[in-house]
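Peer 1: Compute the structure for the input listed below.
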Amino acid sequence: MRIFLSCFLFLCFSSLFSQEIVAPEIIPLVKVDSLYREDQFYIAVSYNLLTNRPAGITQNKFSSGFKAGFLRDMPVNKSRTIAFATGIGFTYDNYNENMAITGTAQNAVYNIIKTTDNSSKNKFSQLTVDVPIEFRWRNSTFQSHKFWRIYTGIKFSYLLHDRSVFTSENSKVIIKGNDDFNKFQYGAYIASGYNTINLYAYYGLNPLFQSAMINGQKVDMRSVNLGLIFYIL
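Peer 2: A predicted model of the protein is given here:
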């Protein structure tokens, strides 16, 4: 009887120790933010055009623009596909054209460079601080940051710095702080595309100059920017 009990206990303990202990699988919990915002930094590059040019004024070479800033997203519907946004940014625009700007900042003089004078050229540039106010539509979800978008709105700008350079064969005239420039500018814009890279267009609703005259005609030129805008979360 003792031998039987000893064998029985030995077999029981052997089966217990031979069982493999398997730790339960731990699945990490992923927190889903259904109240996401599309707060974004943006960078844009553009080709700059001048519309409403006085007779005889033409653009030459490549006129470029650069802008950067930050936008705060404010969704207005439950799915967060419709929103408003505002923020702050800076824009640098450069324009190459054949309108010579001479004189002084307080009394600038404007003339058309003759087409036969290849040694003469003129350009002016502006640096502005911008406050955009935009309406946003996108088909985004809280699971992905890649989506189609259409953003449109109004951009209000204040002129921080301006500079014009007229170069001729015999002289070079540089004017800063030209009183004839509009200090306050505004225009409409639209940006559309997918994910990071989007097409961008801006049209100035008021003139770049407020009081400039050339050949008895008011300089009513407005800015058009066409390019690409990149959104970075």
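Peer 1: from here on, contacts and neighbour counts on C-alpha atoms
Peer 2: OK.
Peer 1: C-terminal to the longest strand that the chain contains, which secondary structure element comes first?
Peer 2: If each strand of the chain is counted by residues according to DSSP state E, the longest one is strand 148-167. For strand 148-167, the succeeding helix or strand toward the C-terminus, using DSSP states H and E, is strand 172-176.
Peer 1: got the buried residues for whichever helix or strand comes after that following strand?
Peer 2: Helices and strands here follow DSSP H and E; after strand 172-176, the next one along the chain is strand 184-194. By neighbour count on 16 or more other Cα atoms under 10 Å, the buried set for strand 184-194 is 185-193.
Peer 1: Redo the residues you listed as a markdown table? Include distance to Ser168.
Peer 2: Formatted as a markdown table, the buried residues of strand 184-194 follow (distance: Cα to Cα, whole Å):
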| residue | distance to Ser168 |
| --- | --- |
| Gln185 | 30 |
| Tyr186 | 33 |
| Gly187 | 34 |
| Ala188 | 36 |
| Tyr189 | 36 |
| Ile190 | 39 |
| Ala191 | 39 |
| Ser192 | 42 |
| Gly193 | 43 |
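Peer 1: closest to Ile43 among those?
Peer 2: Ala191 (12.0 Å; Cα to Cα).
Peer 1: That closest one and His145, how far apart?
Peer 2: To His145, Ala191 is 17 Å away according to Cα to Cα, to the nearest Å.
Peer 1: And for Lys31?
Peer 2: For Lys31, the distance to His145 (Cα to Cα) stands at 16 Å.
Peer 1: the more surrounded of these two?
Peer 2: Taking neighbours as other Cα atoms under 10 Å, Lys31 and His145 compare with His145 leading, 13 against 6.
Peer 1: Surely that one is in contact with Asn195?
Peer 2: Yes - taking contacts as Cα atoms under 8 Å, His145 lies within contact range of Asn195: 7.2 Å.
Peer 1: Buried residues, the longest strand of the chain. List them.
Peer 2: Quick answer for strand 148-167 (16+ other Cα under 10 Å): 149-159, 162-167.
Peer 1: helices or strands up against that strand?
Peer 2: strand 99-103, strand 121-138, strand 172-176, strand 184-194 (3 or more Cα pairs under 8 Å, 6 or more residues apart in numbering; DSSP states H and E).
Peer 1: Give me the contacts around the helix or strand that the last one is followed by.
Peer 2: Using DSSP H and E, the helix or strand that follows strand 184-194 in sequence is strand 197-204. Taking contacts as Cα atoms under 8 Å, 6 or more residues apart in numbering, the residues outside strand 197-204 that touch it are 44, 185-193, 222-231.
Peer 1: And this one, please, so the two structures can be compared:
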Amino acid sequence: MKILIFIVFFLFGFQFSFSQEIENKPVDSLYKEDQFYAGLTYNFLANKPTNLGQSGFSLGFHFGFIKDMPINKNRNVAIGVGLGYSANSYNQNLQIAKNNTGSYDYTILEDKSTYSRNKFSNHFIELPIEFRWRTSNATDYEFWRIYSGFKLSYMVANNTKYVGNTESLTYKGIPEFNEFQYGVSLCAGYNTWNFYVYYALNPIFSSKAKIEGQSIDMNALKIGLMFYIL
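Peer 2: Below is the predicted model:
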């Protein structure tokens, strides 16, 4: 939690100092906005199987660059296309363990007293595409914004960690995670503080991941804050 608070204040301070510097620059009639972004989210699991629950903090860290391309004369409506990185963790009670055949079993841990930690994490390279509306102009660096978008993500790494009373298990590169994930996003706010939500349109796991013969069709819902920098 201390790390989360530190990152929030670091980003706020960086944006404040950056805004102070750009106030002294000459007016640019071809200005662009919000080229860099960084965000913090709390990650939820939507459409969970019965008895699957979350515990603790499931956090996401997001940052990248977006090419801002205004499409009107006032330059307050734009299309944004970018490239970014996202790291996400999910603390929950779905144990993933390798069996004797080398494949993976998926089991819901119903007795919380038998383990102290259970999570999976994934890392993505992302391609965000946004339709952007804002109240900005060439001299005002504090404005309202509403950015709606679509995001395509490619998983470059994943891992799980289980710490039980009698054993500890760690696995990497589990093949049942969907390598390609995609979803819709919405960001709205004023100046530094912007509410952000992302909803994945396809499941976290492929159809090969099953609990008692049933596919695990849950998907990701991320809610948090997004910070933009010129």
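Peer 1: before we move on, back to that, could you export the helices and strands packed on strand 148-167 of the first structure as CSV, including distance to Leu35 of the first structure?
Peer 2: Output for these, formatted as CSV (distance: least, Cα to Cα, whole Å):
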stretch, distance to Leu35 of the first structure
strand 99-103, 52
strand 121-138, 15
strand 172-176, 47
strand 184-194, 21
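Peer 1: Can you get me a residue count around the residue lying closest to Thr160 of the second structure once chain neighbours are set aside?
Peer 2: Leaving aside its sequence neighbours, Thr160 of the second structure sits nearest to Phe120 (Cα to Cα, 6 or more residues apart in numbering; 4.1 Å). Neighbour count of Phe120 of the second structure, defined by other Cα under 10 Å: 22.
Peer 1: next one: the one 10 residues further on
Peer 2: The local packing of Glu130 of the second structure (other Cα under 10 Å) involves 23 other residues.
Peer 1: Tell me who's in contact with the alignment partner in the first structure of it.
Peer 2: Residue mapping for Glu130 of the second structure onto the first structure gives Glu134, with TM-score structural alignment as the criterion. For Glu134 of the first structure, the contacting residues are 84-86, 151-154, by Cα under 8 Å, 6+ apart.
Peer 1: Export these to a markdown table and append columns for distance to Asp130 of the first structure.
Peer 2: Below are the contacts of Glu134 of the first structure laid out as a markdown table (distance: Cα to Cα, whole Å):
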| residue | distance to Asp130 of the first structure |
| --- | --- |
| Phe84 | 16 |
| Ala85 | 13 |
| Thr86 | 10 |
| Tyr151 | 16 |
| Thr152 | 15 |
| Gly153 | 13 |
| Ile154 | 10 |
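Peer 1: Which of those are conserved in the second structure?
Peer 2: Retained in the second structure (both residues aligned by TM-score structural alignment, their matches' Cα atoms under 8 Å) from these: 84-86, 151-154.
Peer 1: So the residue positioned nearest the centre of the second structure: helix, strand or coil?
Peer 2: With distances taken as Cα atoms, centre = their mean, the residue of the second structure nearest its centroid is Gly60 (4.9 Å). Per DSSP: H, G, I helix; E, B strand; the rest coil, the secondary structure class of Gly60 of the second structure is strand.
Peer 1: so how many other residues sit close to the aligned residue in the first structure for Leu109 of the second structure?
Peer 2: For Leu109 of the second structure, the aligned residue in the first structure is Ile113 (criterion: TM-score structural alignment). Residues lying near Ile113 of the first structure (other Cα under 10 Å) number 22.
Peer 1: And the match of Glu130 of the second structure, how far from Ile175 of the first structure?
Peer 2: 34 Å.
Peer 1: And Val45 of the first structure, by the same measure?
Peer 2: In terms of Cα to Cα, Val45 of the first structure sits 25 Å off from Ile175 of the first structure.
Peer 1: Tell me the one among the buried residues of strand 184-194 of the first structure nearest to Pro207 of the first structure.
Peer 2: Closest to Pro207 of the first structure, out of all of those and judged by Cα to Cα, is Gln185, at 7.7 Å.
Peer 1: Hmm, that closest one is touching Asn206, no?
Peer 2: Yes - if you go by Cα under 8 Å, Gln185 of the first structure and Asn206 touch, sitting 6.3 Å apart.
Peer 1: Just give me the match in the second structure for Gly227 of the first structure.
Peer 2: Looks like Gly227 of the first structure aligns to Gly224 there (TM-score structural alignment).
Peer 1: What count of nearby residues applies to that match?
Peer 2: Neighbours around Gly224 of the second structure, by other Cα under 10 Å: 18.
Peer 1: Can you say which helix or strand has it in it?
Peer 2: Counting by DSSP H and E, Gly224 of the second structure is part of strand 219-229.
Peer 1: and the angle for that strand with strand 193-200?
Peer 2: On the basis of axes from the mean of the first three to the mean of the last three Cα atoms, to 10 degrees, strand 219-229 of the second structure is oriented at 150 degrees to strand 193-200.
Peer 1: Next one: the closest residue to Ile112 of the first structure other than its chain neighbours from Thr81 of the first structure, what distance?
Peer 2: Leaving out its chain neighbours, the residue that sits closest to Ile112 of the first structure by Cα to Cα, 6+ apart is Met99, at 4.7 Å. Remark: distance between Met99 of the first structure and Thr81 of the first structure (Cα to Cα) = 46 Å.
Peer 1: what about the two, which has more around it?
Peer 2: A count of neighbours by other Cα under 10 Å puts Met99 above the other of Met99 of the first structure and Thr81, at 23 against 16.
Peer 1: Kindly provide the distance from that one to Lys114 of the first structure.
Peer 2: According to Cα to Cα, Met99 of the first structure and Lys114 of the first structure sit 9 Å apart.
Peer 1: repeat for Ala68 of the first structure
Peer 2: Per Cα to Cα, Ala68 of the first structure is found 37 Å from Lys114 of the first structure.
Peer 1: More neighbours: which of the two?
Peer 2: Ala68 (19 against 13).
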